[in-house]
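Trainee: Just the structure for this:
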Amino acid sequence: MTLLVYGAYGYTGALVSRAAVDRGTDPILAGRDGDALRELGRDLRCSVREFDLSIPEAVTETVRDVDAVLNCAGPFASTAAPLVDACVETGTDYLDVTGEFRVFEALAARDAEATAADVTLLPGVGFDVVPTDCVAAALLDRLPDATALALGFDADGDVSRGTARTAVRGLGETVVARRGGALVSLPTDERERRIDFGRGERPAAAVPWGDLVTAAHTTGVGDVTVYAALPPRVARLRRLARPVGPLLRTRPVRWLLDRVVAARVEGPTAAERAANRAFVWGEARTDAGEVAVERLRTPDPYDLTVEASLAAAERVLAGDAPSGFTTPAGAFGSSFVDVVDGVTWLDR
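Mentor: You can find the predicted model right below:
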């Protein structure tokens, strides 16, 4: 069974590719930067395929003879659609590590098409959204009548260039949540709250995380809100940035910030990742007032992404995932996150 890793030379893609080789897998390394691909291919002794996603015929022919594609190249708003087009046409399973809720929406809309082609569409097999999706599923097991879910995370450490560029694209966007099954603008008084993610209460802000789509799909719950912890410095910057929100939505400002990120952001070192932790929290409520809480402590988000994405790819290649659009917990259950060493459920 053959796995192609697209964006193999990026920060996350390189971590995934190296770990795949360490596990005895022989992935095909792919992307559009031929020089970077060949350098990594020589280092890992893997075959490489250089292709540009702007040429549909080239993408289709390149994935035709592989069994699954693991897309590690963000922003996924740009990379997911052309790869999924090719995968559906060729009967190739698709996975990625996106956290972009609009990408999840777009792939969920292709469920019937993928099912008819006997293709698995499994986005979000990294820190976005494996731990939160598993927490959501575990909460529904405890409260089957839940009508509202709140999920959140509190993570140490820096981000990679791809993650930062995705964040730049989202600057100034309306804060959304799921209400009654639909994505809506979140009222101002619901955008911040204090949450104990697992190491004491911290201020948190609502974010447009992928769980707005995946948690609803996994659990069937119609009200979903996602929060991220706010370190004090970030909280101050948020307050200062509010008056210039409209400016952040302009194309020239986003272009400039994207160029800065591309030039300066690298991602955490191995030593930094080893010292980092993340905490994931979830709360389910019923109309009768019942409440359940689950919390996880995990390794560094990038290390979790490596382990979870490869575990998901192995299961997909083994035929253990359903056809059509699915989610990590939807495909593999609430315990899937336990495949990652160092994950601890704090409320059990």
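Trainee: alpha carbons only for contacts and neighbour counts from here, please
Mentor: Noted.
Trainee: Number of residues surrounding the nearest residue to S160 once chain neighbours are set aside?
Mentor: Nearest residue to S160, sequence neighbours excluded (Cα to Cα, 6 or more residues apart in numbering): G267, at 3.9 Å. G267 is flanked by 19 other residues according to other Cα atoms under 10 Å.
Trainee: State whether G267 is indeed within a strand.
Mentor: No: using DSSP: H, G, I helix; E, B strand; the rest coil, the assignment for G267 is coil, not a strand.
Trainee: Who are the contact partners of it?
Mentor: By Cα atoms under 8 Å, 6 or more residues apart in numbering, G267 lies in contact with Y11, D158, V159, S160, R161.
Trainee: got a list of what the nearest residue to the last one once chain neighbours are set aside touches?
Mentor: In this structure, R161 finds its nearest non-sequential neighbour in V265, 5.0 Å apart by Cα to Cα, 6+ apart. Contacts of V265 were listed using Cα under 8 Å, 6+ apart, and they are V159, S160, R161, A164.
Trainee: mind checking the SS state of the first one?
Mentor: Three-state assignment for V159 (three-state DSSP): coil.
Trainee: I'd guessed it sits against E272; true?
Mentor: No: with contact defined as Cα atoms under 8 Å, V159 does not reach E272; the gap is 11.2 Å.
Trainee: Between these two, which is the more surrounded one?
Mentor: V159 (16 against 13).
Trainee: who's in contact with the more buried one?
Mentor: So V159 contacts V265, E266, G267, P268 (Cα under 8 Å, 6+ apart).
Trainee: For the second one, the count of nearby residues, please.
Mentor: Burial of E266 is recorded as 16 neighbouring residues (other Cα under 10 Å).
Trainee: So it is in contact with A164, correct?
Mentor: No: E266 lies out of contact with A164 (Cα under 8 Å); the separation is 9.6 Å.
Trainee: farthest-separated two in the contacts of G267?
Mentor: Y11 and D158 (12.1 Å; Cα to Cα).
Trainee: need the helices for the stretch 151-300 of the chain, in chain order.
Mentor: For the stretch 151-300 of the chain, the helices defined by DSSP state H, counting those that start in this stretch occupy 161-169, 211-219, 232-241, 245-248, 251-264, 270-275.
Trainee: Let's see this one next, to set against the first:
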Amino acid sequence: MKIALHGASGYTGRLAVAELARRGIDTVLVGRDFSRLHSAAAGTGFEVRRADLHDHDSLTAAFAGADAVINTAGPFARLGAPVVRAAIAAGAHYVDTTGEQQYIIEVFDTFTGAAADAGVTVVPAMADDGGPSDFISHLVADAAGPMDTLTVALWYRGGAFTRGTLRSLDPDLLFDGALRYGDGGWTTYGEASHATWRFPGEDPPVRVSKAALPPVATVPRHVTVGRMEGLLGGSFDVLKDGIAPAVIDALPEGPDDEQRRQGRWTISVEASGPGGRAVRGEVEGTDGYGKTAVIAVEAVCRLVKDGATAGVLAPSQAFDPESFLDFLSGHGVRWHVTTG
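Mentor: The predicted structure follows:
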């Protein structure tokens, strides 16, 4: 197995380098800056290949011989499509760590046919907020049966964001531009269905806002639901007002190891069916950036070893949801589905 990693010199990319090295996977690091790539590869023995994101031929050549590509370089709406295109051209499966809802829809709309024709599988959104939320939503849907609505709430607390995450957070798209699924398609909408959400073990309920969460773009592709929307827990007034690029540039690249360990995240999903019947599911963990590296590396390993249908797939279409969540349980992630 040979994996190509694009974005290796970034914060999440370096965590992916460490995970690939820990698992002893043959890896090539791809990017435009040799010095930063060599720094990221230090002590691993990984090969380094230079390629310009905007030079399709050089990027495709850099992915040559790889069974799969991991892309951790965002903002994906601006930087992602050339990497997907080059991976498909190189005949390599593709996984990324995007959390950008509108970009995920773009990947499905743009690359499904090309990936199927090339015989490769493309799976966007394999990060802490995307993969687990898609998996638990699928399991909740299985337990619920016919559903009227499916709501996903995500809550981060503790820890800190990276500069890359903040640069990817377009407040107009994340909040006001959030898409809701209904009537067979995705549209913007007005007020969220909830102002607060009861997360497991928390009292009182937590304030939530409507938000452009990844599972809203992926889950309706594999479960039947009348309406689905996403909620983000906590107060994000600063993000809603936007953060000046100069302010972001002055911040640390990302949380240090201790801050990462202190960061906690919870995904809470509720399905409502006829007669008011409700099924809930939760996934909880710590160190979202570290878990993202684990999720992305495990995803490409499963694609290479087990295969999946060619084309662009949601996480639960490419992987068995319960099996993947059980794997994450070995990394400190807790999950359950409750029928009530």
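Trainee: starting at the chain centroid, how far to stretch 80-99 of structure 2?
Mentor: Remark: stretch 80-99 of structure 2 is offset 14 Å from the chain centroid, using Cα atoms, centre = their mean, to the nearest Å.
Trainee: hang on, the earlier thing: what about the alignment partner in structure 2 of the residue nearest to S160 of structure 1, distance to G288 of structure 2?
Mentor: By TM-score structural alignment, G267 of structure 1 lines up with G254 in structure 2. According to Cα to Cα, to the nearest Å, G254 of structure 2 and G288 of structure 2 sit 12 Å apart.
Trainee: Check R264 of structure 2 too.
Mentor: 7 Å.
Trainee: what's the answer for V208 of structure 2, then?
Mentor: 19 Å.
Trainee: One more: L173 of structure 2?
Mentor: 22 Å.
Trainee: ok, these two, which is more surrounded?
Mentor: Neighbour comparison, L173 of structure 2 and G288: the larger count goes to G288, with 23 against 17 (by other Cα under 10 Å).
Trainee: And that one? What does it align with in structure 1?
Mentor: Counting by TM-score structural alignment, the partner of G288 of structure 2 is P301.
Trainee: Just give the nearest non-adjacent residue to its match, would you?
Mentor: F127 is the one closest to P301 of structure 1 (Cα to Cα, 6+ apart), at 5.4 Å.
Trainee: is it true that that neighbour touches L304?
Mentor: Yes: the criterion here is Cα under 8 Å, and F127 of structure 1 meets it with L304 at 6.0 Å.
Trainee: Please identify which of those two sits among more neighbours.
Mentor: F127 (28 against 24).
Trainee: quick one: buried residues of stretch 19-39 of structure 1?
Mentor: 19-20, 25-33, 36-38 (16 or more other Cα atoms under 10 Å).
Trainee: what about A136 of structure 1, which helix or strand?
Mentor: For A136 of structure 1, the element it lies in under DSSP states H and E is helix 130-142.
Trainee: how about that helix: buried residues?
Mentor: V130, P131, T132, D133, C134, V135, A136, A137, A138, L139, L140.
Trainee: From the contact counts, what lies against it?
Mentor: strand 148-155, helix 211-219, strand 277-285, strand 291-299, helix 328-332 (3 or more Cα pairs under 8 Å, 6 or more residues apart in numbering; DSSP states H and E).
Trainee: Measure how buried L44 of structure 1 is and give me the count.
Mentor: L44 of structure 1: 17 neighbours (other Cα under 10 Å).
Trainee: Verify the stated contact: it with A19.
Mentor: No: with contact defined as Cα under 8 Å, L44 of structure 1 does not count as touching A19 (10.2 Å).
Trainee: can you list the residues that contact the longest helix along structure 1?
Mentor: Counting residues, the longest helix found in structure 1 (DSSP state H) is helix 301-317. Here helix 301-317 of structure 1 makes contact (Cα under 8 Å, 6+ apart) with 1, 3, 12, 15-16, 19-20, 67-68, 70, 93, 95-97, 120, 125-128, 130, 155, 273, 277-278, 298, 321, 328, 337, 339-340.
Trainee: How about stretch 34-44 of structure 2?
Mentor: A8, S9, R14, V17, A21, L29, V30, G31, E47, V48, R49, R50.
Trainee: and M228 of structure 2, what is it in contact with?
Mentor: M228 of structure 2 neighbours (Cα under 8 Å, 6+ apart): T149, L150, T151, V152, R180, Y181, G182, V216, P220.
Trainee: swap the cut-off to 7 Å and go again
Mentor: T149, L150, T151, R180, Y181, G182, V216 (Cα atoms under 7 Å, 6 or more residues apart in numbering).
Trainee: ChimeraX command for the buried members of those residues?
Mentor: The following ChimeraX line selects those of the contacts of M228 of structure 2 that are buried, judged by 16+ other Cα under 10 Å:
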select :149,150,151,180,181,216
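Trainee: ok, so of the contacts of M228 of structure 2, who is nearest E202 of structure 2?
Mentor: Once Cα to Cα is applied, the member of the contacts of M228 of structure 2 that ends up nearest E202 of structure 2 is T151, at 18.0 Å.
Trainee: Kindly provide the distance from that closest one to G159 of structure 2.
Mentor: 25 Å.
Trainee: sorry, back to before: now render the buried residues of helix 130-142 of structure 1 as JSON lines, adding distance to L237 of structure 1.
Mentor: As requested, the buried residues of helix 130-142 of structure 1 are arranged in JSON lines below (distance: Cα to Cα, whole Å):
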{"residue": "V130", "distance to L237 of structure 1": "29"}
{"residue": "P131", "distance to L237 of structure 1": "27"}
{"residue": "T132", "distance to L237 of structure 1": "26"}
{"residue": "D133", "distance to L237 of structure 1": "29"}
{"residue": "C134", "distance to L237 of structure 1": "31"}
{"residue": "V135", "distance to L237 of structure 1": "30"}
{"residue": "A136", "distance to L237 of structure 1": "30"}
{"residue": "A137", "distance to L237 of structure 1": "34"}
{"residue": "A138", "distance to L237 of structure 1": "34"}
{"residue": "L139", "distance to L237 of structure 1": "33"}
{"residue": "L140", "distance to L237 of structure 1": "36"}
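Trainee: Many thanks, I have nothing further to ask.
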